[in-house]
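Q: I would like to see how this sequence folds:
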Amino acid sequence: MFKLVGIVAGFLVFKGFFGAFIGFFIGSAIDRLLGTKVQFQTSSFGDRSRNVSPGDFELNLLSLASIVIKADGKTTQQELDFVRQYFVQAYGKERANATFRTFNQVVKKREVSAERICDFIRPRLSYEVRLQVLHFLFNIGQADGRVSDAELNVIMRIARNLRINKYDFESIKAMFFKSADNAYKILEIDKSASNDEVKKAYRKMAKKYHPDKLQHMDEAYQKGAQEKFTKVQEAYEQIQKERGI
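A: The predicted structure is shown next:
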């Protein structure tokens, strides 16, 4: 980015190609400096060896959110408010606004492919963060009171592309859909499981969704982890009450 700015500025200031040449090297130095800073900032999103900037991640996350919002052919204010609030909480108001501006000016005008987005972010995010992205998308659908069938189908497709296994998908889905056995689905066990199996499943899920897994992430991600952890606790308590254990 700054290479181009440097070329133009050098050409105008020094009135010639020699100036443009100087500008190119100054711009390149700035790009390298900022590039180093960006790579350091992205460490909380997964593999530190990958070169993906926080801006890339935010724009791709916002793109996935837009796909879910538009899935049922209608855009509700509740869904838009939830997404904005989430981004402000995660990245701060100024950075969230910048992300929305870039999305509206550039990304929104292009065809957004969930498959391409998932192919890009999947290897750059830890599995725990991908689970939180899935939870975030379900929350968008729930924002207006109900996750529609169209939204569920889109979220399911995104989950597959993020390589979320079916048990984890059903567990998080059960946190948003009421059913006779949703407590068991949250713990990823059958209703016929023994009491010992229930206790073992609870310990496993509590460990998987423990907020400490995302303590390196921003506040919004930690809040999402706490919500999942609370749902696991509530599911276990419900089964305990039903079985008298």
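
Q: contacts and neighbour counts: CA atoms only from here.
A: Noted.

Q: And the residue nearest to the spatial centre of the chain, which helix or strand is it part of?
A: With distances taken as C-alpha atoms, centre = their mean, residue 133 lies nearest the centre of the chain, 3.3 Å away. For residue 133, the host element (DSSP states H and E) is helix 127-142.

Q: Helices of the chain, start to end?
A: 2-14, 17-41, 54-69, 77-91, 93-105, 114-121, 127-142, 149-161, 166-174, 182-186, 195-208, 219-243 (DSSP state H).

Q: Next, the second sequence, to be compared with the first:
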Amino acid sequence: MIKWAAAFIGFFIRGFVGAIIGFFVGSLLDGLGGNNKRGGNTVFQDFTRQSVSPADFELNLLSLCSIVIKADGQVSQRELDYVRQYFLSTYGKEKANAIFRTFNDVIKKREISAQRICSFLVQRTRYEVRLQLLHFLFGIAQADGQVSKAEVGKLRELAGYLRVGLHDFESIMAMFIKSADNAYKILEIERSVSDDEVKKAYRTMAKKYHPDRVVTDNEAIKKGAEEKFKEVQKAYETIQKERGIS
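A: Take a look at the predicted model:
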């Protein structure tokens, strides 16, 4: 495969960062070759796109983690620890340590193109998976106690590259940045809506964020889906108590 050859060459030129960049470039070339063999038809079909392999996804995930951690101009130890603990609980000690060694090299080097990484993921992952990915990245930003304006700006940029809708972005953000209308923001409705509209919104959001809809081999994203689904349930319960909805 071209992508692995490019990654190998990139490693010797610029270390792990070069390997990742080479991998991305090689993947694009592989994709172009696949298109030619299929008579110009796209390799990845809408809504049923080919999934990213676990190894591919981890490389992209590590890069996005480093981008978020460096968003406010400093590397927070709490954010680093958050990533480490998340990977330990998800992958186990041996694999997590190997992944994190790569992560340490990535974060110390120059920033990789966020747009390129996200474009790669958009082609190969379902929308529901990208929602959970954004949720995970918000968790990193909040690990040091607050999500800074710089981090929100970077996460908004990433959401745009990942083609996450504005309402979905604000819904996820409301799970990490508290406000008076948080529960309503999470359900993507206004406080003025009727009780029936609240119930309808809850059913819609529960269906959208149900873990069963997140088709991925990555355990970190599956875990994020469960956490997000719980937040939707909590938001509905909060509104239920506030309005006395049975």
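
Q: Can you calculate the TM-score here?
A: TM-score of the superposed chains, computed with TM-score structural alignment, normalised by the length of structure 1, equals 0.75; 202 aligned residues with a C-alpha RMSD of 2.3 Å.

Q: burial count for the closest residue to the residue nearest to the centre of structure 1 other than its chain neighbours?
A: Take residue 133 of structure 1 and drop its neighbours on the chain: the residue closest to it by C-alpha to C-alpha, 6 or more residues apart in numbering is residue 61, 7.9 Å away. Look at residue 61 of structure 1: counted by other C-alpha atoms under 10 Å, it has 18 neighbours.

Q: So what does residue 61 of structure 1 match up with in structure 2?
A: Under the alignment (TM-score structural alignment), residue 61 of structure 1 pairs with residue 61 in structure 2.

Q: any idea how far that match is from residue 106 of structure 2?
A: Per C-alpha to C-alpha, to the nearest Å, residue 61 of structure 2 is found 11 Å from residue 106 of structure 2.

Q: Also residue 183 of structure 2?
A: From residue 183 of structure 2 over to residue 106 of structure 2 (counting by C-alpha to C-alpha), the distance is 36 Å.

Q: same thing with residue 86 of structure 2?
A: If you go by C-alpha to C-alpha, the gap between residue 86 of structure 2 and residue 106 of structure 2 works out to 17 Å.

Q: So for the two, which sits in the more crowded spot?
A: residue 106 (23 against 18).

Q: Give me the distance between that one and residue 99 of structure 2.
A: For residue 106 of structure 2, the distance to residue 99 of structure 2 - C-alpha to C-alpha - is 11 Å.

Q: cool, residue 162 of structure 2 as well?
A: Counting by C-alpha to C-alpha, the gap from residue 162 of structure 2 to residue 99 of structure 2 is 23 Å.

Q: Kindly report the same for residue 199 of structure 2.
A: 42 Å.

Q: Of these two, give the one with the bigger neighbour count.
A: residue 99 (19 against 16).

Q: residues in contact with that one?
A: Residues near residue 99 of structure 2 by C-alpha atoms under 8 Å, 6 or more residues apart in numbering: residue 58.

Q: How about residue 117 of structure 2?
A: So residue 117 of structure 2 contacts 24, 60, 63-64 (C-alpha under 8 Å, 6+ apart).

Q: What is the nearest of those to residue 31 of structure 2?
A: Using C-alpha to C-alpha, residue 24 comes nearest to residue 31 of structure 2 of those, at 10.5 Å.

Q: I would like the residues contacting stretch 129-136 of structure 2, please.
A: So stretch 129-136 of structure 2 is in contact with 121-122, 155, 159, 162, 164, 168, 172, 214-216, 221-222, 224-225, 228, going by C-alpha under 8 Å, 6+ apart.

Q: which one of the residues you listed sits closest to residue 94 of structure 2?
A: residue 221 (19.3 Å).

Q: State the distance from that closest one to residue 142 of structure 2.
A: Distance from residue 221 of structure 2 to residue 142 of structure 2, by C-alpha to C-alpha: 17 Å.

Q: what about residue 144 of structure 1, how many residues close to it?
A: Around residue 144 of structure 1 there are 16 residues (other C-alpha under 10 Å).

Q: what residues are up against it?
A: 76, 78-79.

Q: lining up those residues with structure 2, which overlap?
A: Retained contacts for those in structure 2, judged by both residues aligned by TM-score structural alignment, their matches' C-alpha atoms under 8 Å, are 76, 78-79.

Q: which of those tops the neighbour count?
A: residue 79 (21 neighbours).

Q: Surely it touches residue 69?
A: Yes: with contact defined as C-alpha atoms under 8 Å, residue 79 of structure 1 reaches residue 69; the gap is 6.8 Å.

Q: got any residues that touch both of those two?
A: 140-141.

Q: Counting neighbours, what do you get for residue 7 of structure 2?
A: 24.

Q: That one touches residue 20, doesn't it?
A: Yes: in this structure, residue 7 of structure 2 is within contact of residue 20 by C-alpha under 8 Å, at 6.2 Å.

Q: circling back to that earlier point, just the helices of structure 1: most buried one?
A: helix 182-186 (a mean of 24; mean count of other C-alpha atoms under 10 Å).

Q: Return the distance of residue 203 of structure 1 relative to residue 187 of structure 1.
A: Residue 203 of structure 1 is 9 Å from residue 187 of structure 1, by C-alpha to C-alpha.

Q: got it, and residue 207 of structure 1?
A: 12 Å.

Q: cool, residue 155 of structure 1 as well?
A: From residue 155 of structure 1 to residue 187 of structure 1 the distance is 20 Å (C-alpha to C-alpha).

Q: again with residue 93 of structure 1
A: Counting by C-alpha to C-alpha - residue 93 of structure 1 and residue 187 of structure 1 are separated by 36 Å.

Q: In contact with the closest residue to residue 177 of structure 2 other than its chain neighbours, which residues?
A: Spatial nearest neighbour of residue 177 of structure 2, excluding adjacent residues (C-alpha to C-alpha, 6+ apart): residue 147 at 7.2 Å. Applying C-alpha under 8 Å, 6+ apart to residue 147 of structure 2 gives the contacts 138, 141, 176-177.
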